[in-house]
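could you work out the structure for the sequence below:
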Amino acid sequence: LQLFSDVCPRTCENFRALCAGGAKSLHDGRELTYKHSLFHRLVKNGWIQGGDIVTGKGDRGESIYGPTFEGNVAGCLEGILGMANKGRHSNSSQFYITFQPAPYLDKKYVAFGQLIEGTQVLQRLEAVPTYYERPAVACRINNCG
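The predicted structure is shown next:
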């Protein structure tokens, strides 16, 4: 992954820290990390979404800055890494990677990086069967950092 640190420094630092692990939750002191977290949503011809490091179900998340933080908004192409959120200024730990260009995401979500290697893995993830946009088999981040 290549991060757009010059455009989205806070978002990139949050993602980097969650990949590296070691940061502690301001809420309960537990380690904040993507390690062993699930991809909980897979939208065919759209994106794969993960990063709920709280429940793993896609309904929560937490950033290194607290529950949520504000981020910049940028465009969206194939292989773009973006912050998933529930509305303005609600970025946390959830992220997505697009399977193809997704102009409908422009100006709605923070695009803060791009996949530069591993497109075969992304294609295999897109082929996973789903049930109401939930992967039918566990798709997990086994290691990161």
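
could you use CA atoms for every contact and neighbour count after this?
Noted.

quick check: longest helix of this structure.
Scanning the chain for the helix with the most residues, using DSSP state H, yields helix 9-20.

I'd like to know which elements the helix or strand following that one is packed against.
As assigned by DSSP states H and E, the chain's next helix or strand after helix 9-20 is strand 23-24. Other helices and strands packing on strand 23-24, by 3 or more Cα pairs under 8 Å, 6 or more residues apart in numbering; DSSP states H and E, are strand 31-32.

what comes into contact with the strand it packs on?
L18, G21, G22, A23, K24, S25, I53, E62, S63, I64 (Cα atoms under 8 Å, 6 or more residues apart in numbering).

just stretch 46-63 next, same as before
Outside stretch 46-63, the residues that reach it (Cα under 8 Å, 6+ apart) are 14, 18, 25, 32-34, 37-42, 67-69, 84, 91-100, 102, 125-126.

of those residues, just the buried ones, ChimeraX syntax please.
Selecting only the buried entries of the contacts of stretch 46-63 in ChimeraX, with 16 or more other Cα atoms under 10 Å as the criterion:
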select :14,18,25,32,33,34,37,38,39,40,41,42,67,68,69,84,91,92,93,94,95,96,97,98,99,102,125,126
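
among the contacts of stretch 46-63, which ones are in strands?
Within the contacts of stretch 46-63, residues falling in strands by DSSP state E are L32, F39, H40, R41, L42, F95, Y96, I97, T98.

show me where this protein has helices.
Going by DSSP H, the chain shows helices at 9-20, 119-126.

what is the longest one packed up against?
By that I understand helix 9-20. Checked by 3+ Cα pairs under 8 Å, 6+ apart, helix 9-20 has strand 110-114 packed alongside it.

10 Å - rerun?
Applying 3 or more Cα pairs under 10 Å, 6 or more residues apart in numbering; DSSP states H and E, we find helix 9-20 packed against strand 2-3, strand 23-24, strand 31-32, strand 80-83, strand 110-114.

second chain to compare with the first, below:
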Amino acid sequence: MPLPTTLTVVPFTPASTATSSSTVFTEKIIVTGDISHSSFHRAKEVAQAAAKLPNITTEFHALPQTAYTLRRHALQSSYSNLHASLFPHTLIELHSTTTTTHKLVNRTRKTEAKTTKKLLNVADLVTYAEGKNVAMPKATGDDVATKEHTRFLKSLGNPVVKIGFEAENADGNGEFEPLGRDVLIELFAETCPKTTRHFLQYVDGGQGGMSYLGSGVSRVVKGGWIECGEIRGPDGQLRTGNVLEDENFIHPHDPYTLHLIPSSSGPHTSTTPFMITTAAMPCFDKRYVAFGRVLEGLETLLAINGIECIHERPTRGIRIRDIEQWKEE
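Model prediction:
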């Protein structure tokens, strides 16, 4: 058989070589904010309008003030420009993803995705939406924030207590003035029913006329906790309420949680004094009963924490000027 006179060389093509590629660009707008503030609801409206465009999705996190503040703090490791002063009530994350799919000669596909993240405030979000010719919704007022805030508090299914504090004037004239906004505290009635009922009887003044109203802040541990709730009679003598056994230790002592303070006698000796943590206190877990969390009023607690103390005792009087269960108006 004669040998061929010509030789055709076919170049080797690796199986992984792409024959074609396609690219898709998507964006996700994540709005996180204080549900009681109008800026969150404005950002939500703008994001929803932008999401009518193709390849844009949204995600919303409506939180009470305390949870928003803690969430913002947790995100600081991801964004170098996340300063509290720039995002006091609402922050928006814009995730832009480019996904490229390569079709290979062996009929398989290889997908590569690259995501960039950017932090926006409400004004930035509006500019972003206008740049895409989004039909901007009419701005809502504070009434929407109030309505959504009320709906949120009702949805908790637990009692919410509102506490107003006041502090003695710095000039020492003995007069008191309101200290910040009211502090709202959710009580964990479902998991700690006995402790919740015990606390509420001193909120409502139904235990022999004993009430937290007018009781003072007795101790401030900077970066730790605030103690109050010692009830005194007209003669100034300390009045002891019913003694409560420790109900359970289900809830951890995260920042801004509420628990009763046992006496120095040890476990199962709580009466009226209570404590609000201003930082995580894991050393209290399995020792004290946490039965509530602060929803709002962090600036008030920070103001109390900032008052000058000597040996953890405030140099100015701080007391509860108003306390009641929250009710829908």
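
quick TM-score on the pair, please.
For this chain pair, the superposition-based TM-score is 0.86 by TM-score structural alignment, normalised by the length of structure 1; 133 aligned residues with a Cα RMSD of 1.6 Å.

name the nearest residue to F274 of structure 2, sequence neighbours excluded.
L260 (4.1 Å; Cα to Cα, 6 or more residues apart in numbering).

same check, this time on I48 of structure 1
L42 (4.4 Å).

counterpart of that neighbour over in structure 2?
Using TM-score structural alignment, the equivalent of L42 of structure 1 in structure 2 is V220.

contacting residues around the most centrally placed residue in structure 1?
Closest residue to the average C-alpha location of structure 1: F95 at 1.5 Å, with Cα atoms, centre = their mean. With contact set as Cα atoms under 10 Å, 6 or more residues apart in numbering, F95 of structure 1 has these partners: 15, 39, 47-52, 61, 81-85, 109-112.

aligned partner of it in structure 2?
With the correspondence set by TM-score structural alignment, F95 of structure 1 lines up against F274 in structure 2.

just D6 of structure 1 next, same as before
Mapped onto structure 2 by TM-score structural alignment, D6 of structure 1 lines up with E190.

and its match, how far from E299 of structure 2?
As judged by Cα to Cα, to the nearest Å, E190 of structure 2 and E299 of structure 2 stand 28 Å apart.

higher neighbour count, these two?
Neighbour count, other Cα atoms under 10 Å: between E190 of structure 2 and E299, E299 has more, with 15 against 12.

next, format the helices of structure 1 as a markdown table and append distance to V73 of structure 1.
What follows is the helices of structure 1, written out as a markdown table (distance: least, Cα to Cα, whole Å):
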| stretch | distance to V73 of structure 1 |
| --- | --- |
| helix 9-20 | 10 |
| helix 119-126 | 23 |
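
so which of the ones you listed is the most surrounded?
helix 9-20 (a mean of 20; mean count of other Cα atoms under 10 Å).

is it true that P193 of structure 2 touches A290?
No - counting by Cα atoms under 10 Å, A290 is not a contact partner of P193 of structure 2; they are 11.9 Å apart.

any common contacting residues for the two?
By Cα under 10 Å, 6+ apart, P193 of structure 2 and A290 have these common neighbours: L187, E247.

if we can go back for a sec, and the match of L42 of structure 1, what does it touch?
Going by Cα under 10 Å, 6+ apart, the list of residues near V220 of structure 2 reads 226-228, 275-278, 304-314.

separation between it and E130 of structure 2?
Taking Cα to Cα, one finds V220 of structure 2 at 49 Å from E130 of structure 2.

same check on S21 of structure 2?
For S21 of structure 2, the distance to E130 of structure 2 - Cα to Cα - is 31 Å.

ok, V183 of structure 2 next?
Taking Cα to Cα, one finds V183 of structure 2 at 38 Å from E130 of structure 2.

ok, these two, which is more surrounded?
When neighbours are counted by other Cα under 10 Å, V183 of structure 2 and E130 differ, and V183 comes out ahead with 19 against 14.

for the lengthiest strand in structure 2, packing partners?
Criterion DSSP E: the longest strand present in structure 2 is strand 18-34. Under the contact definition 3+ Cα pairs under 10 Å, 6+ apart, strand 18-34 of structure 2 sits against helix 38-50, strand 56-63, helix 65-74, strand 90-104, strand 109-120, helix 122-131.

okay if I get these as TSV plus distance to V31 of structure 2?
Shown next, in TSV, are these (distance: least, Cα to Cα, whole Å):
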stretch	distance to V31 of structure 2
helix 38-50	7
strand 56-63	5
helix 65-74	11
strand 90-104	5
strand 109-120	9
helix 122-131	9
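
among those, which comes closest to L153 of structure 2?
L153 of structure 2 lies closest to strand 56-63 among these, at 10.7 Å (Cα to Cα).

counterpart of C19 of structure 1 in structure 2?
Per TM-score structural alignment, C19 of structure 1 is aligned with V203.

next one: P135 of structure 1
P135 of structure 1 maps onto P314 in structure 2, by TM-score structural alignment.

just K107 of structure 1 next, same as before
Structural correspondence for K107 of structure 1 with respect to structure 2 (TM-score structural alignment): K286.
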